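Asker: Starting from these lines, generate the structure:
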Amino acid sequence: MKSASARRGTNRISPVFLGIAAVTAVSGWAVWTDFAAAPGVAVFLFVTGAWIVSLCLHEYAHARTALHSGDLSVGAKGYLTLNPLVYSHAVLSIILPVIFVIMGGIGLPGGAVYIERGRIRGRWKHSLISAAGPLTNVLFAVVCTAPFWLDALDGVPDTFRYALGFLALLQVTAAILNFLPVPGLDGYGVIEPWLSYKIRRQVEPFAPFGLLAVFAILWIPSVNHWFFDAVDALLRGLGVTEWDTYWGRRFYEFWEGTPEIPTVTLPR
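Answerer: Reported below is the predicted structural model:
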């Protein structure tokens, strides 16, 4: 059996994650105080750092739920340390989602941690494990939009508001896309335990391509327009306007040049 110190080691938060969280906090402070000479760079670091933190917590939610459902191997794999470098598919889980944000401002999900499903009994448990990750994005979206729907924006610097609005957009898109019932995504993982063995075997070969297929479909102009119209409508219901997300993305893409802060009265 493992010693108590070994068990604690599998649950100790990784210095890598703490470093990412520290960069996010410092860059967020720089955005809030307008400390940085180049606010776009500060927004980029803040939003990217917060996005990676959310990805780590997304995967952690999968692993923690699996642990309590019967898969004790997740601790030995290091999944409970929040270290993004220990994921089975670090490129899919972290690098590609960040590239997607940089390329198109889309919060596409990444590859999930490896769960030993054979250790888990009960279809509901399997569905909950898959749902735990995107539910984390839902929680992040609620937190990011809280200042907007609580009408608590008085005193919030405009640049920070824009960054928060853009981050909210990423979390909402990630939650929606994650819940799509597409093979390889969490939404399919939610319904998969309830499908017949024959259907699951037929769908299984397509799972590695599900994420790329979603990304490719979103490049179709009509689909992209329809999707973001739906996302914007949802964000408006939460108090985040297209103005907020537009300028958040403009500041985020600092390589395009730092935009002039609009001199208009924003809704509070």
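Asker: hey, let's count contacts and neighbours off CA atoms from now on
Answerer: Noted.
Asker: In stretch 215-227, which residues are buried?
Answerer: residue 218 (16 or more other C-alpha atoms under 10 Å).
Asker: what about residue 113, which SS state?
Answerer: coil (DSSP: H, G, I helix; E, B strand; the rest coil).
Asker: what's the burial count for residue 204?
Answerer: The local packing of residue 204 (other C-alpha atoms under 10 Å) involves 11 other residues.
Asker: I figured it was touching residue 182, is that so?
Answerer: No - Residue 204 is beyond contact range of residue 182, at 10.9 Å (criterion: C-alpha atoms under 8 Å).
Asker: Now do the helices in this structure.
Answerer: Ranges of helices in the chain, per DSSP state H, are 4-11, 15-33, 39-69, 73-76, 90, 96-104, 123-149, 158-178, 186-191, 197-203, 210-218, 221-237, 242-252.
Asker: mind checking how far the residue nearest to residue 128 when sequence neighbours are not counted is from residue 206?
Answerer: Ranked by C-alpha to C-alpha, 6 or more residues apart in numbering and with sequence neighbours excluded, the top spatial neighbour of residue 128 is residue 190, at 6.9 Å. The spacing between residue 190 and residue 206, counted by C-alpha to C-alpha, to the nearest Å, is 16 Å.
Asker: the more surrounded of these two?
Answerer: Taking other C-alpha under 10 Å, residue 190 and residue 206 do not tie; residue 190 has more neighbours (22 against 14).
Asker: Could I get the contacting residues of the more buried one?
Answerer: 126-131, 181 (C-alpha atoms under 8 Å, 6 or more residues apart in numbering).
Asker: By neighbour count, which of those wins?
Answerer: residue 130 (27 neighbours).
Asker: In this structure that residue contacts residue 186, no?
Answerer: Yes - between residue 130 and residue 186 a contact is recorded at 5.1 Å, counting by C-alpha under 8 Å.
Asker: to compare against the first, here's another:
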Amino acid sequence: MSTAYRASDRRVSPVFIGIAAVTAVSAWAVWTDFASSAGLAVFLFVTSAWVVSLCLHEYAHARTALHSGDLTIAGKGYLTLNPLRYTHALLSIVLPVLFVIMGGIGLPGGAVFIERQRIRGRWRHSLISAAGPLTNVLFAVVCTAPFWLDALDGVPGVFRYALAFLALLQVTAAILNFLPVPGLDGYGVIEPWLPHRIRRQVEPLAPFGLILVFALLFVPELNRVFFDGVDAVLRVLGVDEPLPSCGLEYYRFWQGENAYCAAGAGS
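Answerer: Modelled structure (predicted):
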């Protein structure tokens, strides 16, 4: 099978450039309070930035796989950052965006098909799986930089809320992805080190891993523990409540404005 690729196989897709442009313009609208509805601007900014992070997550998987031995990656279009080229665009883009809208959770998705038989070495397999959620970690660090650098002077209140909520999505995505559950990246990190017998037994469960995690989050006690952990990570990054919650309130602009958050936005 030929592994040759064209220059276009690595050229950044106009689709991704368009999404990034929406992110930049909506971020400017939030910062300057240009839009008549701050909530709509926050919605567009957070949603488009979230899609950008999903594309970078999958790109990290693909790029690491390419350098680990799977030279077919480029020909599949995974290096173009085009979300339409993913194997499961529904799982990778549509469902994560819907879950943000419905529940404010950064749901991980699975997209790029990697020909694992081309890759040699357990460390390489683990690194390929870890590359995606590590991108979410990096994204969270960047989003929270104004907070942990104590550089918030001049940053508008609504923009702080939006950044805090976007950081929450990245933290939830990283934590969920790193869970050692079949079908998630965390299991992909440890799978190469497990006995072959266990891997064969666990393999049929992979398609249901994400569904299981999502179902468990509906258990109040587990949901509380999970979000307590998310809050703890955000506090380490300098983001305290009610910033992420107010970001979610503005994001759901169709539900009306929260008076407490609106008062804080002007400070």
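Asker: where does the TM-score land?
Answerer: Once the chains are laid over each other, their TM-score by TM-score structural alignment, normalised by the length of the second structure reads 0.96; 265 aligned residues with a C-alpha RMSD of 1.6 Å.
Asker: before we move on, the earlier item: what would the contacts of residue 190 of the first structure look like in a markdown table with distance to residue 213 of the first structure?
Answerer: What follows is the contacts of residue 190 of the first structure, written out as a markdown table (distance: C-alpha to C-alpha, whole Å):
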| residue | distance to residue 213 of the first structure |
| --- | --- |
| 126 | 24 |
| 127 | 23 |
| 128 | 24 |
| 129 | 23 |
| 130 | 20 |
| 131 | 21 |
| 181 | 13 |
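Asker: quick one: which of these is nearest to residue 104 of the first structure?
Answerer: residue 181 (22.4 Å; C-alpha to C-alpha).
Asker: What does the closest one correspond to in the second structure?
Answerer: Aligned counterpart of residue 181 of the first structure in the second structure: residue 180 (TM-score structural alignment).
Asker: what separates that match from residue 121 of the second structure, distance-wise?
Answerer: Counting by C-alpha to C-alpha - residue 180 of the second structure and residue 121 of the second structure are separated by 20 Å.
Asker: can you check residue 17 of the second structure too?
Answerer: For residue 17 of the second structure, the distance to residue 121 of the second structure - C-alpha to C-alpha - is 35 Å.
Asker: For the aligned residue in the second structure for residue 253 of the first structure, give me its contacts.
Answerer: With TM-score structural alignment as the criterion, residue 253 of the first structure lines up with residue 252 in the second structure. Residues in contact with residue 252 of the second structure (C-alpha under 8 Å, 6+ apart) are 39, 43, 101.
Asker: Distance of residue 252 of the second structure relative to residue 245 of the second structure?
Answerer: Counting by C-alpha to C-alpha - residue 252 of the second structure and residue 245 of the second structure are separated by 11 Å.
Asker: ditto for residue 43 of the second structure
Answerer: Taking C-alpha to C-alpha, one finds residue 43 of the second structure at 14 Å from residue 245 of the second structure.
Asker: do the same with residue 62 of the second structure
Answerer: Distance from residue 62 of the second structure to residue 245 of the second structure, by C-alpha to C-alpha: 33 Å.
Asker: who has more neighbours, these two?
Answerer: Neighbour count, other C-alpha under 10 Å: between residue 62 of the second structure and residue 245, residue 62 has more, with 30 against 18.
Asker: from what I can see the more buried one touches residue 78, true?
Answerer: Yes - Residue 62 of the second structure sits in contact with residue 78 when judged by C-alpha under 8 Å, with a separation of 6.2 Å.
Asker: Residue 221 of the first structure maps to what in the second structure?
Answerer: Residue 221 of the first structure maps onto residue 220 in the second structure, by TM-score structural alignment.
Asker: so who does its match touch?
Answerer: Counted by C-alpha under 8 Å, 6+ apart, residue 220 of the second structure has zero contacts.
Asker: what residue of the second structure takes the place of residue 115 of the first structure?
Answerer: By TM-score structural alignment, residue 115 of the first structure lines up with residue 114.
Asker: I figured that match hits residue 62, correct?
Answerer: Yes - when contacts are counted by C-alpha under 8 Å, residue 114 of the second structure is listed as touching residue 62 (7.5 Å).
Asker: So for these two, which residues contact both of them?
Answerer: With C-alpha under 8 Å, 6+ apart as the test, residue 114 of the second structure and residue 62 both reach residue 73.
Asker: ok, residue 17 and residue 121 of the second structure, which is more surrounded?
Answerer: residue 17 (14 against 9).
Asker: if I look at the more buried one, how far off is residue 139 of the second structure?
Answerer: 18 Å.
Asker: Same check on residue 220 of the second structure?
Answerer: For residue 220 of the second structure, the distance to residue 139 of the second structure - C-alpha to C-alpha - is 28 Å.
Asker: same thing with residue 265 of the second structure?
Answerer: Applying C-alpha to C-alpha to residue 265 of the second structure and residue 139 of the second structure gives a distance of 24 Å.
Asker: With neighbour numbers in mind, choose between these two.
Answerer: residue 139 (23 against 16).
Asker: what's around residue 67 of the first structure, how many residues?
Answerer: 19.
Asker: do the same with residue 37 of the first structure
Answerer: 9.
Asker: for residue 131 of the second structure, same thing?
Answerer: Residue 131 of the second structure has 23 nearby residues by other C-alpha under 10 Å.
Asker: contacting residues around it?
Answerer: Here residue 131 of the second structure is in contact with 57, 60-61, 64 (criterion: C-alpha under 8 Å, 6+ apart).
Asker: one more time with 6 Å
Answerer: Applying C-alpha atoms under 6 Å, 6 or more residues apart in numbering to residue 131 of the second structure gives the contacts 60-61.
Asker: same check, this time on residue 224 of the first structure
Answerer: Contacts for residue 224 of the first structure (C-alpha under 6 Å, 6+ apart) come out as residue 218.
Asker: Swap in 10 Å and give it another go.
Answerer: 215, 217-218, 230 (C-alpha atoms under 10 Å, 6 or more residues apart in numbering).
Asker: How about residue 124 of the second structure?
Answerer: Counting by C-alpha under 10 Å, 6+ apart, residue 124 of the second structure has contacts 64-65, 67-69, 116, 130, 189, 192.
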